[in-house]
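**Q** Sharing a sequence plus its predicted fold:
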Amino acid sequence: MDDHTYSAPEFSEFTTDELPSYPEGSNEGNKRHWCFIPKCTNTGVNSPNKWFIPVPNDIKLKKLWFEKVRRPYNVSNTTKLYACEDHFDVSLKKKVVDTY
């Protein structure tokens, strides 16, 4: 695993087949998204074809994500955050759950 890849065990059972799709070359829906993972520079503007997976709204899960990526929890509990697809094991085929 490189410095920018972290496991997300809570999502290991999800598949990319269930992700919604945007037209090729479109950054519809993610223009303001940026990856919250330390040292990652992906945004919806510079990486319009990447998926940005929402960090859970549940505070306990959100704090766990911060712990897993070794980032201090220094944001408001209501801040919307995203992790780009680069930090998920593609072989696991993940999906976004809209229950946050």
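**A** Here it is on my side, so go on.
**Q** C-alpha only now, for contacts and for neighbours.
**A** Fine.
**Q** Now the element after the host helix or strand of Glu67, going C-ward?
**A** Assessed by DSSP states H and E, Glu67 sits inside helix 59-68. Once helix 59-68 ends, the next helix or strand along the chain (criterion: DSSP H and E) is strand 82-84.
**Q** hold the first one in mind and look at this next one:
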Amino acid sequence: MSISGLLSIFSNNAITIISMGLGMEIGKILSISHLYRSWQRNTALVKTGYIFIVFVLTLLTSFEIMSFLSQCHQKTVQSNHVIQSKIEALGKEESVLKSQI
């Protein structure tokens, strides 16, 4: 879903965006895994660096998900407006037909 969010923000070059999104997600998983496995051996500076990287990647993922949800919401609202317009047109047509009877 986060890659869909990236695609909704940057829709110009889909293959590049998909590979970048996959790279970020895989990098986040590998960073957390490495940090967990080598927690005792790493210095505070290295731990802080890894935590910062994971935080930034998680923040980017959150933005991607918000973009995806925003895009879905806009499509739903647009669809609802179209349906509402059709209902109003049918209501007007009904009143015209009733007046002709």
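**A** That came through, no problem. Quantities reported herein were computed from a predicted structural model and do not represent experimental measurements.
**Q** Now the TM-score, please.
**A** Once the chains are laid over each other, their TM-score by TM-score structural alignment, normalised by the length of the first structure reads 0.21; 42 aligned residues with a Cα RMSD of 4.6 Å.
**Q** Next, find the distance separating Lys75 of the second structure from Ile3 of the second structure.
**A** For Lys75 of the second structure, the distance to Ile3 of the second structure (Cα to Cα, to the nearest Å) stands at 18 Å.
**Q** More neighbours: which of these two?
**A** Per other Cα atoms under 10 Å, whichever of Lys75 of the second structure and Ile3 has more neighbours is Ile3, with 21 against 12.
**Q** measure that one to Met24 of the second structure for me?
**A** Remark: distance between Ile3 of the second structure and Met24 of the second structure (Cα to Cα) = 10 Å.
**Q** And Phe63 of the second structure, by the same measure?
**A** Remark: distance between Phe63 of the second structure and Met24 of the second structure (Cα to Cα) = 13 Å.
**Q** again with Ala89 of the second structure
**A** 48 Å.
**Q** ok, these two, which is more surrounded?
**A** Neighbour count, other Cα under 10 Å: between Ala89 of the second structure and Met24, Met24 has more, with 18 against 12.
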